[in-house]
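>>> this one's sequence-less:
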């Protein structure tokens, strides 16, 4: 029987992440599970000098692994989602960042977390993702995907970008604005939240549109069904340039006249979960919300 493999994704410049990864790798090896890492992540560290550590294929690092274990913040978890895309391998984050909304455990829980991974004691939850493509003159020049959001933003600080927003083939409004966020429910607590959008429970299937500093009477966030097709057209008579970002990681410049189309991706992102606490408890914990005076009958886990 082939040996089980876990891909460790480690922030390459954070000492705390490297030290924790070394602990995780040793615990996995002691349990008979093979840790795998990217050479670029562990080069020049004690973990990188471990002869028992396998180096992943940079072109397909999650191949042959049963789980991607990520040590870092939400940015690192988004990186893990990117590197595991197309493999079906679930991801699990250990929070070393600030909010860590996508993370499932904290560093203090590392021993229990590794034990549960070894025992296969976790659930896998599927989260909606977005597919995006950019066209000009009917010709596609960019295609990508996002777990949290696709944003269309102005490229110049000094100038607004003018765009027409379309839903299911019909125009909604034309805005002069700083940009537009098109988000999943998972992304509703990320950039869309900062832009004034609503928080949407992750089990709700929907797409969000949140304008950023739009100069218009109607510039409210909009929530549409999961089968809706969204589009943004950069007005061709305006010289301002734009840029489209996917999860803040993948980007391309947008010339005037460009069209950006966004819809639900066929392939979801798979998140490994260690607990089934209500989403509202995660919301309260991560945002440090004051619930003093609550007199309900339920008990928070």
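Received the coordinates, thanks. Please read all numbers here as calculations on a predicted model, not as lab measurements. Numbering: from 1, shown residues only.
>>> drop to CA atoms for contacts and neighbour counts, all remaining ones
Fine.
>>> Thought residue 21 was touching residue 35, still the case?
No: in this structure residue 35 lies outside contact range of residue 21 using CA atoms under 8 Å: 9.7 Å.
>>> let's bring in a second model and compare:
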């Protein structure tokens, strides 16, 4: 099993050591990434396929883990050591039960949709990336406005100046898209979410499109440079006139789930949503 850890934490070495010891007792070998294995006291992976990828940290750590897991279709299990950690399956105080589930293989797999992205410049595809949460096209210079046309399946939907445009999966609807005012989409819904970022227009609302649609963000050829970011990690500079195409990913990411708690409960717990109202009042 591969461990991807938030190495900036002062206690991560001890957490990794405890995790390795507990898993070893259950017959599970734990390895680390080559560039961080020594720091957390683990043997480095030799690149061989792993059964599961364990992410210890926040959502950023889980997104790094997804990069490692997706090419081999290994599932990812996240344990939150940060604040919200929405993608994580459990918090640090439930670590024992998580490790028990790994040893006993008592878990289920939940497939999550991804988004594949292409950058086209002058009719040539120059860059490809993918995202579990979202891809964003944003202005490269803070003082400028990025002029774009958003298309769905080759047909213009809206044109505006904005800080950028975000195309999110249902998984990412609780991340950047949520902060930008987009709706929350349940993870079993197959769809793409399009969210303008601080658009200067009367009609600049979020849109939910079908899973087989292609969303294109076209930068004004006479406008300014932009920046593409996939999950905020993989970036690419966009010259004026670039066309960025986003579609459902060819490969999903599998997340490990322990227990049968519904998404609604996770949403309420992570965001501390009020669920008691007039129905609970006693007169």
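Noted; the coordinates are in hand. On a predicted model such as this, the values are computed, not experimentally measured, just so you know.
>>> care to give me the TM-score?
After superposition, the two chains reach a TM-score (TM-score structural alignment, normalised by the length of structure 2) of 0.96; 280 aligned residues with a CA RMSD of 1.3 Å.
>>> what is in contact with residue 35 and residue 21 of structure 1 at once?
residue 8 (CA atoms under 8 Å, 6 or more residues apart in numbering).
>>> Let me see the ranges of the helices in the stretch 1-150 of structure 1.
15-30, 39-42, 74-83, 110-119 (DSSP state H, counting those that start in this stretch).
>>> tell me the most buried of those helices?
helix 74-83 (a mean of 21; mean count of other CA atoms under 10 Å).
>>> Mind telling me what residue 94 of structure 2 corresponds to in structure 1?
In structure 1, residue 94 of structure 2 lines up with residue 109, judged by TM-score structural alignment.
>>> Distance of its match relative to residue 66 of structure 1?
From residue 109 of structure 1 across to residue 66 of structure 1, the span is 21 Å (CA to CA, to the nearest Å).
>>> Check residue 218 of structure 1 too.
Taking CA to CA, one finds residue 218 of structure 1 at 47 Å from residue 66 of structure 1.
>>> Looking at these two, which has the bigger crowd around it?
Remark: of residue 218 of structure 1 and residue 66, residue 66 carries more neighbours, 18 against 12, as counted by other CA atoms under 10 Å.
>>> how much space between the equivalent of the more buried one over in structure 2 and residue 86 of structure 2?
Taking TM-score structural alignment, the alignment pairs residue 66 of structure 1 with residue 51 from structure 2. From residue 51 of structure 2 across to residue 86 of structure 2, the span is 23 Å (CA to CA).
>>> what does residue 132 of structure 2 give?
Taken as CA to CA, the span from residue 132 of structure 2 to residue 86 of structure 2 is 13 Å.
>>> Which position in structure 2 pairs with residue 129 of structure 1?
Under TM-score structural alignment, residue 129 of structure 1 pairs with residue 114 in structure 2.
>>> Repeat that for residue 222 of structure 1.
Match for residue 222 of structure 1 (TM-score structural alignment): residue 207.
>>> Ok, residue 208 of structure 1 next?
Under the alignment (TM-score structural alignment), residue 208 of structure 1 pairs with residue 193 in structure 2.
>>> can you pull the contacts of its match?
Residue 193 of structure 2 neighbours (CA under 8 Å, 6+ apart): 166-170, 173, 182, 206-209.
>>> Restrict those residues to the buried ones and give me that as a PyMOL selection.
The buried residues among these can be selected in PyMOL (16 or more other CA atoms under 10 Å) with this line:
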select buried, resi 166+167+168+169+170+173+182+206+208+209
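>>> In strands only, show me the contacts of residue 193 of structure 2.
166-168, 207-209 (DSSP state E).
>>> For those residues, which two are the farthest from each other?
Farthest apart among these by CA to CA are 166 and 209. That separation is 13.0 Å.
>>> what sits in contact with each of those two?
What both residue 166 of structure 2 and residue 209 touch, as defined by CA under 8 Å, 6+ apart, is the set 193-194.
>>> just to revisit the earlier point, in a strand, that's where the match of residue 208 of structure 1 is, yeah?
Yes: under DSSP: H, G, I helix; E, B strand; the rest coil, residue 193 of structure 2 falls within a strand.
>>> what's the mean gap between the helix or strand that residue 211 of structure 1 is a member of and the aligned bit of structure 2?
Per DSSP states H and E, residue 211 of structure 1 falls inside strand 207-212. Taken against structure 2, strand 207-212 of structure 1 registers an average deviation of 0.4 Å after superposition, with mean CA distance after the TM-score superposition for structure 1.
>>> How far does that strand sit from its chain's centre?
Here the centre of strand 207-212 of structure 1 is set off from its chain's centre by 16 Å, with CA atoms, centre = their mean, to the nearest Å.
>>> Stretch 31-48 of structure 2 now?
With CA atoms, centre = their mean, you get 23 Å for stretch 31-48 of structure 2.
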